[in-house]
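J.: structural data only, the sequence is not supplied:
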């Protein structure tokens, strides 16, 4: 019998899905490739919960994934407890807040993480906002023909789920790396955001762009819990020293 990789630490997060059949098709795709944990952020009322019957029609043999889905009111709530977040996008952006890789490179980043991992998929209409992308440690894309670049939501989930399953089969249970939690990183970025305004490194107008560049640098570093705490301590001590000097 073919070995079954353990992907139980990976959650699939759908942000504001609009169509019940897409959610059902996502559940089926997840079951195809050994994923079982579905989080849904602020779904359209016609989607559910309770989940529309159209979702169950499409979720062949994956009804249990729908029944066990976690519904949240915000993306941050859906990411609670995660150590690594992959956001997916098909739209080019002026500035990305994290490294960008094709779908087939995502497994080597994800499967080496100790703890909870989330793959985030955006709305059927326009995907994820820049502010939602800011929460990602890595951004995954699916190269497509320029004549028809966009994929259906469930199609995108199939591609990433397949790559994860294939990567897990090929690499087995390797050594995993403990990373700072999403909550710890967001606390660090909040401190850093205040600090760069206080020291005049940037102005309020350019602040979001500066922060996306800094996020990208720090996400490349894959900070451990201790490293994130160390950087926060450095920022706090610097602010204290500046205040003491001014006083």
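T.: The structure has been received and is ready for your questions. Quick caveat, the model's predicted, so the values are computed rather than measured.
J.: from now on I want contacts and neighbour counts done on CA atoms only, so please keep to that.
T.: Noted.
J.: what about stretch 86-97, start to end distance?
T.: Distance between the two ends of stretch 86-97: 12 Å, counting by Cα to Cα, to the nearest Å.
J.: which residues sit against that stretch?
T.: 117-122, 127-128, 133-134, 136-142, 149-150, 209, 211-216 (Cα atoms under 8 Å, 6 or more residues apart in numbering).
J.: and the closest residue in space to residue 124 that isn't next to it in sequence, how many neighbours?
T.: With Cα to Cα, 6 or more residues apart in numbering as the criterion, residue 124 has its nearest non-adjacent residue at 6.1 Å, and that residue is residue 153. Residue 153 sits with 21 neighbouring residues when counted by other Cα atoms under 10 Å.
J.: what sits against residue 153?
T.: With contacts taken as Cα under 8 Å, 6+ apart, residue 153 has the following neighbours: 22, 26, 121-124.
J.: what's the answer for residue 138, then?
T.: Counted by Cα under 8 Å, 6+ apart, residue 138 has contacts 85-87, 98-101, 219.
J.: mind doing that once more with 7 Å?
T.: Residue 138 makes contacts with 85-87, 98-100, as judged by Cα atoms under 7 Å, 6 or more residues apart in numbering.
J.: try it against this one:
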């Protein structure tokens, strides 16, 4: 399991039950379980929140605690989220701020009880609230439209913190091992044979072979990928041979 304490997620005065459900679902996706709500709207079992929560309706959402802002500040190291940063060192309420990646790098170096604090859908966290929180996080986005909705912002931040919250040994096993050199060389032989049929200009073939070697070298293909490519070019070469035999006849 990850060696760091998993953050809790705090939503301050959410206005829409559906957004609470969306955040609960993102928490479930990325291994977080402790949801705390400051002055939330009613969350009815047959309402929007539970409808948007997916499997988080089974545990994360029904176990959410209602807390006060003061309790969060007193109990946790807090990371506030905001879209508006005021990139000016003379204004210390929203500056300096960290990106989600920088927040992860910071939290990886310490063992602490952390709360990820999200604000209201329309107004976010106000300056008085931000002034009481320990760190500020902002998600880089286009200058033309840098404001993400609440569910998007929460999902992005939790994704970036997944090394602290998800046990990678429990993730599905994915084939990552590079094919053996002998299998890759067999592919090169088949590809070169294909080139002799498809490219009659002698000076072009060595350049093409260098290009394919560099391409495969960067790609680090798996056994399955190399076998598929080898079979593809072998069959193409065989078709060339049959066509040449037919035209000679």
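T.: Yes, it's here. Just so we're clear, the structure is a prediction, and the values are computed from it rather than from any experiment.
J.: now intersect the contacts of stretch 86-97 of structure 1 with the strands, please.
T.: Among the contacts of stretch 86-97 of structure 1, the residues falling in strands (DSSP state E) are 117-121, 138-141.
J.: could I get those residues as JSON lines with distance to residue 37 of structure 1?
T.: Below are those laid out as JSON lines (distance: Cα to Cα, whole Å):
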{"residue": "117", "distance to residue 37 of structure 1": "11"}
{"residue": "118", "distance to residue 37 of structure 1": "10"}
{"residue": "119", "distance to residue 37 of structure 1": "11"}
{"residue": "120", "distance to residue 37 of structure 1": "12"}
{"residue": "121", "distance to residue 37 of structure 1": "14"}
{"residue": "138", "distance to residue 37 of structure 1": "20"}
{"residue": "139", "distance to residue 37 of structure 1": "20"}
{"residue": "140", "distance to residue 37 of structure 1": "19"}
{"residue": "141", "distance to residue 37 of structure 1": "21"}
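J.: those: which two are farthest apart?
T.: Greatest spatial distance among these (Cα to Cα): 117 and 141, at 17.1 Å.
J.: who's more crowded, these two?
T.: Neighbour count, other Cα under 10 Å: between residue 117 of structure 1 and residue 141, residue 117 has more, with 23 against 20.
J.: residue in structure 2 matching the more buried one?
T.: The equivalent of residue 117 of structure 1 in structure 2 is residue 114 (alignment by TM-score structural alignment).
J.: check contacts around its match.
T.: 7-8, 76-78.
J.: what does residue 101 of structure 1 give?
T.: 139-141.
J.: the biggest helix by length in structure 1 - contacts with which helices or strands?
T.: Using DSSP state H, we find that the single longest helix of structure 1 is helix 225-246. Applying 3 or more Cα pairs under 7 Å, 6 or more residues apart in numbering; DSSP states H and E, one finds that helix 225-246 of structure 1 contacts helix 182-198.
J.: re the thing from before, quick one, the longest helix of structure 1 and helix 182-198 angle?
T.: Orientation check (axes from the mean of the first three to the mean of the last three Cα atoms, to 10 degrees): helix 225-246 of structure 1 against helix 182-198 gives 30 degrees.
J.: buried stuff in helix 225-246 of structure 1?
T.: By neighbour count on 16 or more other Cα atoms under 10 Å, the buried set for helix 225-246 of structure 1 is 228-229, 232, 235, 239.
J.: check stretch 126-142 of structure 2 too.
T.: Using 16+ other Cα under 10 Å as the test for burial, stretch 126-142 of structure 2 gives 129-130, 133, 135-139.
J.: surely residue 79 of structure 2 is in a strand?
T.: Yes. Secondary structure of residue 79 of structure 2 (DSSP: H, G, I helix; E, B strand; the rest coil): part of a strand.
J.: what does it align to in structure 1?
T.: In structure 1, residue 79 of structure 2 lands on residue 86 (TM-score structural alignment).
J.: what's the distance between that match and residue 56 of structure 1?
T.: Look at residue 86 of structure 1 and residue 56 of structure 1: by Cα to Cα, they are 27 Å apart.
J.: same question for residue 88 of structure 1.
T.: Using Cα to Cα, residue 88 of structure 1 is found at 25 Å from residue 56 of structure 1.
J.: among those two, which residue is more densely surrounded?
T.: Applying other Cα under 10 Å to residue 88 of structure 1 and residue 56 shows that residue 88 carries more neighbours, namely 26 against 22.
J.: quick one, what contacts residue 101 of structure 2?
T.: Neighbours of residue 101 of structure 2 in contact, by Cα under 7 Å, 6+ apart: residue 160.
J.: that one maps to what in structure 1?
T.: Using TM-score structural alignment, residue 101 of structure 2 lines up with residue 104 in structure 1.
J.: which of the buried residues of helix 225-246 of structure 1 sits closest to residue 63 of structure 1?
T.: Nearest to residue 63 of structure 1 among the buried residues of helix 225-246 of structure 1 is residue 228, at 39.7 Å by Cα to Cα.
J.: what range in structure 1 does stretch 152-162 of structure 2 sit on?
T.: The aligned range for stretch 152-162 of structure 2 is 155-165, by TM-score structural alignment.
J.: average distance between that stretch and structure 2?
T.: Stretch 155-165 of structure 1 differs from its equivalent in structure 2 by a mean of 0.5 Å after superposition (mean Cα distance after the TM-score superposition for structure 1).
J.: list the buried residues of that stretch.
T.: 156-158, 160-165.
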